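Enquirer: dropping the sequence and predicted coords here.
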Amino acid sequence: MLLIAKLHLRDQWNWNLSRDCDLLPFQEMDKASSSTDAPVAPSNDKDQVVSMTPEEFFGDIKSDYAKQLGDLTPEELYDNYNPGPNNPDGTVNFECHCVGHLVASPCGYEFRNAISCQKATSDEELEKGACGDELMDFMRCAMRTECFKARNASSEQNSESAPSPAPEPSNSEGN
């Protein structure tokens, strides 16, 4: 099993290297000056195989291009930088993984209404009960659909008192 995982990681690494070769500046080493004894795979017109020793891999970065990438902020590096649950303007970032499961749930519409109302309302208005209807709509949906039901041992003990689900039909007649 471990061998398969290592082979998969090696293949994934090779695929990423060959896929990204066109993006990086590349200087081909001649066989005599190569510091590695690793076998060189045959190349074709599409891909290039680059071999390096562990010392080269774990050593200091020598490429100016790679050093420049390391100096970039996440906002500069990634087109779709995801700042977290709040966008820089204070609105809800519904693409954040921390709320994405709520948005994609059966109650996603109700959740978006409740959280958008909460973000657009002042603390004083929230103290007076603003957005209560939206929050209750979300909670009713969550209870009705059981979309956030826990799946652990303690919830199984609590569910013993609840009605059990209907038995699944069997494949044979009469059973």
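Expert: Sure, I can see it.

Enquirer: use CA for all of it now, contacts and neighbours both
Expert: Fine.

Enquirer: the longest helix in this protein is where?
Expert: Looking across the chain with DSSP state H, the single longest helix is helix 2-20.

Enquirer: distance between it and the chain's centre?
Expert: Centroid separation for helix 2-20 versus its chain: 20 Å, with C-alpha atoms, centre = their mean, to the nearest Å.

Enquirer: return the set of buried residues in it.
Expert: Residues 17, 18 are the ones in helix 2-20 that count as buried (16 or more other C-alpha atoms under 10 Å).

Enquirer: which parts of the protein are helices?
Expert: Using DSSP H, helices in the chain cover 2-20, 54-58, 64-71, 74-77, 97-103, 108-120, 123-127, 132-145, 153-158.

Enquirer: give me whichever of those is most buried.
Expert: Mean neighbour counts were compared across those using mean count of other C-alpha atoms under 10 Å; the top stretch is helix 108-120, at a mean of 18.

Enquirer: dropping in the other structure now:
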Amino acid sequence: MSQVYKEGKDTIIFATKEDHQSPSKIELSPPEPSPGLIFPDGSINWNCPCLGGMATGPCGVEFRESFTCFHYSKEEPKGLECREKFTAMWACMDKYPEVYNEGMKDNEEILSTEENKDDNSVSNVQIENKNQDKKL
């Protein structure tokens, strides 16, 4: 049988081999669904991991202001009235390249890879068109 000791705020349980051989009788409640970026009431979840820490970084205030403006925007195209807030955020990010350029490098690599794919597909289309011209 297991032994239980209380020491101040701590509870110490010594379990025996037999205790571990029987299946657990504890029933866990189902996990609560993660709220995601937007809470059910429509407000922004600044703790969402999808934001990648942007809301708390050195430009967190500027990010939250621009994102809030965009989220609640009624203009067409959406966010048209948020230009100044986004410009302020980008200006702030330029002051901290060691924080914000790392993610930009990843984006640049992805974009350059996609551009190379696009360039190859364009040249392939041009070659195909030239071959078709010769057949005619």
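Expert: That came through, no problem. On a predicted model such as this, the values are computed, not experimentally measured, just so you know.

Enquirer: TM between them?
Expert: In this superposition the chains share a TM-score of 0.57, using TM-score structural alignment, normalised by the length of the second structure; 100 aligned residues with a C-alpha RMSD of 3.3 Å.

Enquirer: name the residues that touch the longest helix of the first structure?
Expert: Helix 2-20 of the first structure is contacted from outside by 47, 48, 49, using C-alpha atoms under 8 Å, 6 or more residues apart in numbering.

Enquirer: of those, which is the most crowded?
Expert: residue 48 (18 neighbours; other C-alpha atoms under 10 Å).

Enquirer: the second structure: which residue goes with that one?
Expert: Matched to the second structure by TM-score structural alignment, residue 48 of the first structure sits across from residue 13.

Enquirer: in space, what's closest to the residue nearest the centre of the second structure - neighbours in sequence excluded?
Expert: Central residue of the second structure (C-alpha atoms, centre = their mean): residue 50, 2.4 Å from the mean position. Once flanking residues are discounted, residue 50 of the second structure sits nearest to residue 37: 7.1 Å by C-alpha to C-alpha, 6 or more residues apart in numbering.

Enquirer: pretty sure that neighbour contacts residue 55?
Expert: No. The criterion here is C-alpha atoms under 8 Å, and residue 37 of the second structure misses it with residue 55 at 11.9 Å.

Enquirer: find residues that contact each of these two.
Expert: When contacts are counted by C-alpha under 8 Å, 6+ apart, residue 37 of the second structure and residue 55 have residue 46 as shared neighbours.

Enquirer: can I get the helices of the first structure in CSV with distance to residue 42 of the first structure?
Expert: Conversion of those to CSV gives the following (distance: least, C-alpha to C-alpha, whole Å):
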stretch, distance to residue 42 of the first structure
helix 2-20, 13
helix 54-58, 21
helix 64-71, 27
helix 74-77, 33
helix 97-103, 42
helix 108-120, 52
helix 123-127, 66
helix 132-145, 57
helix 153-158, 55
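
Enquirer: of all the ones you listed, which lies closest to residue 43 of the first structure?
Expert: helix 2-20 (10.6 Å; C-alpha to C-alpha).

Enquirer: residues contacting residue 107 of the second structure?
Expert: Contacts for residue 107 of the second structure (C-alpha under 8 Å, 6+ apart) come out as none.

Enquirer: element containing it?
Expert: helix 97-135 (DSSP states H and E).
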